[in-house]
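S.K.: Have a look at this prediction, sequence included:
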Amino acid sequence: MELNTIKPSSGAKHAKRRVGRGIGSGLGKTAGRGHKGQKSRAGGYHKVGFEGGQMPLQRRLPKRGFKSHLLKFNAEITLSQLQALAVEEVDVLVLKQAGLVADMIKVVKVIKSGELSKKIVLKGIGATAGAKAIIEAAGGSIAA
């Protein structure tokens, strides 16, 4: 192999389509743009979702749903996760240090999932009605 014989492999390079260069090329006259209309003009185009002035689909359909921006500060913890903790008094800081909730969490709620057999005192943590009953049955309490 010599430097002067190197060339791209076959099929790697292809000629650029030259539009508007006469009828013999097959892309003369309108240059593949069809007749008239916005899409045939230079610089003429529209944004995504534009339907020619007709009310676009995303505006014809009704608005639906809501997602609170405060949800990212809320977290849930299960009874089985509380059972695995080695401490008796649990607050948000203890849960963050244990890695059970993220650092930016502000509100934590205990949900009824799993079993709890040891006494646990919750401070500044909410609980569902079912979880509260199980915590109190195990001898624990919930302090607001």
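M.R.: Good, I have the coordinates. Residues are numbered from 1 along each chain as shown.

S.K.: Going by C-alpha atoms from here, please, whenever you check contacts or count neighbours.
M.R.: OK.

S.K.: buried sites along the longest helix seen in the chain?
M.R.: Counting by DSSP state H, the longest helix found in the chain is helix 129-137. For helix 129-137, the neighbour count (16 or more other CA atoms under 10 Å) marks 131-132, 134-135 as buried.

S.K.: alright, now check it against this:
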Amino acid sequence: MATITRKVPDLTKLPRIGLNNLKDLPGARKAERRKGRGPGSKRGKTSGRGHKGQGQRSRKPRVGFEGGQTPFYLRVPKHGFYNKNAKHFEPLNLGRLQYLIERGRLDVSRPITMYHINKAGGLGNVKQGVKLLGNGAEWFNCKIDIEVSRASQTAIEAIERQGGKVVTAYYNKLSLQALLHPEKYNERLKPRKALPQKSEMPYYLNEKNRGYLLTEEGQRRLSEAGLAGCYVDENGRVAVPGKPTVEGDPPAPTKEEYLKQLATAKRVVKTPYEAAVKAKYGDKWETAV
């Protein structure tokens, strides 16, 4: 069988590389053609720009200029808008959480917060919090206690099915940075968790969302802020016992009294569908809806 040999240069016989013998490979650099140096250079007189006009000038028009006619970006109508109140949460799926646990990056024997997930490399650029999503719920099999900013119902059901616990907590920008990077703050001067904004209170007062304001710590914070016993009414507004929900309304009752009023109150027609059902069934329309 014939053998193939390659000519490998002996590196010991090659000159030592130094600043005095470094140079580009042949053809790596191409000399620039000189312009305006006579007809023999092929770029003389007008330097290849032709006679007069826009191409002869040294200053080119800006990008998007179409000679004076209405440019394309003005002819096309605008659409959509930017919602300044939108929340941008970093997504975290259950499949990713299972991977971090199986790799040993997360300790399931203690409560898991966004700080532990961030240190484990499970998050990207966290701006306003983390939302737990249910992708991978069918193979998630770990019992964990986790605290995040938001959580989908699929993710909550999958964790509680394994005997775990989910708590959704509100963090503003300052308290979120203190949670993710505690080394930057003095322990004595570390900012504590802030109460949610008025528009976000209903989410964290809802048992369906496992809001932290229903926990012992959340109730204590509400008491300190003068919001003890607050709840969400049927209109989605936060009601504080003894205070009017809207200016001009009577003081709101306690949560127990409010639930009794809902149980005994007569249902009011709110939609065309309910109006049609009432016209068909009469006084028994509430049970038929």
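M.R.: Yes, it's here. For clarity, every value in this text was computed on a predicted model and none was experimentally measured.

S.K.: Just the strands from the first structure, written as ranges.
M.R.: 74-78, 89-90, 107-111, 121-123, 126-127, 141-143 (DSSP state E).

S.K.: can I get those in TSV with mean neighbour count and distance to S25 of the first structure?
M.R.: TSV is the format used below for the strands of the first structure (neighbours: other CA atoms under 10 Å; distance: least, CA to CA, whole Å):
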stretch	mean neighbour count	distance to S25 of the first structure
strand 74-78	16	65
strand 89-90	16	79
strand 107-111	18	70
strand 121-123	17	81
strand 126-127	19	76
strand 141-143	15	83
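
S.K.: can you redo those as TSV with distance to R33 of the first structure?
M.R.: As requested, these are exported to TSV (distance: least, CA to CA, whole Å):
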stretch	distance to R33 of the first structure
strand 74-78	55
strand 89-90	70
strand 107-111	59
strand 121-123	70
strand 126-127	65
strand 141-143	72
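
S.K.: Mind checking those strands for the one nearest to G53 of the first structure?
M.R.: Nearest to G53 of the first structure, of all the strands of the first structure, is strand 74-78, at 43.3 Å by CA to CA.

S.K.: The closest one aligns to what range in the second structure?
M.R.: Using TM-score structural alignment, strand 74-78 of the first structure lines up with residues 89-93 of the second structure.

S.K.: what comes into contact with that stretch?
M.R.: Stretch 89-93 of the second structure is contacted by residues 122-136 when judged by CA atoms under 8 Å, 6 or more residues apart in numbering.

S.K.: again, only this time at 10 Å
M.R.: The contact list for stretch 89-93 of the second structure (CA atoms under 10 Å, 6 or more residues apart in numbering) reads 117, 122-137, 148-152, 155.

S.K.: Next: stretch 60-71 of the second structure.
M.R.: Contacts for stretch 60-71 of the second structure (CA under 10 Å, 6+ apart): 54, 72-73, 75.

S.K.: could the residues you listed go into JSON lines alongside distance to Q261 of the second structure and neighbour count?
M.R.: As requested, those are exported to JSON lines (distance: CA to CA, whole Å; neighbours: other CA atoms under 10 Å):
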{"residue": "Q54", "distance to Q261 of the second structure": "80", "neighbour count": "11"}
{"residue": "F72", "distance to Q261 of the second structure": "61", "neighbour count": "11"}
{"residue": "Y73", "distance to Q261 of the second structure": "58", "neighbour count": "9"}
{"residue": "R75", "distance to Q261 of the second structure": "58", "neighbour count": "9"}
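
S.K.: From the residues you listed, pick the one nearest K165 of the second structure.
M.R.: Y73 (51.3 Å).

S.K.: what does that closest one align to in the first structure?
M.R.: Aligned counterpart of Y73 of the second structure in the first structure: Q58 (TM-score structural alignment).

S.K.: ok, that match - contacts?
M.R.: Applying CA under 10 Å, 6+ apart to Q58 of the first structure gives the contacts 49-50.

S.K.: which residue ranges form the helices in the first structure?
M.R.: 57-60, 79-84, 92-98, 129-137.

S.K.: ok so, going back, where does the longest helix of the first structure end up in the second structure?
M.R.: Under the criterion TM-score structural alignment, helix 129-137 of the first structure matches residues 153-161.

S.K.: Look up the average distance of the matching stretch to its aligned counterpart in the first structure.
M.R.: For stretch 153-161 of the second structure, the mean deviation from the first structure after alignment is 1.4 Å (mean CA distance after the TM-score superposition for the first structure).

S.K.: Dump the buried residues of helix 129-137 of the first structure to TSV, plus distance to L82 of the first structure.
M.R.: Output for those, formatted as TSV (distance: CA to CA, whole Å):
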residue	distance to L82 of the first structure
A131	11
K132	13
I134	12
I135	10
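
S.K.: And the residues you listed, which is closest to Q83 of the first structure?
M.R.: For the buried residues of helix 129-137 of the first structure, the nearest to Q83 of the first structure is I135 (10.4 Å; CA to CA).

S.K.: How much space separates the residue nearest to that closest one when sequence neighbours are not counted from A102 of the first structure?
M.R.: Of all residues not flanking I135 of the first structure in the chain, S141 sits nearest, at 6.5 Å (CA to CA, 6 or more residues apart in numbering). Applying CA to CA, to the nearest Å, the value for S141 of the first structure to A102 of the first structure is 24 Å.

S.K.: and the aligned residue in the second structure for A98 of the first structure, how many neighbours?
M.R.: Taking TM-score structural alignment, the alignment pairs A98 of the first structure with A120 from the second structure. If you count neighbours by other CA atoms under 10 Å, A120 of the second structure ends up with 15.
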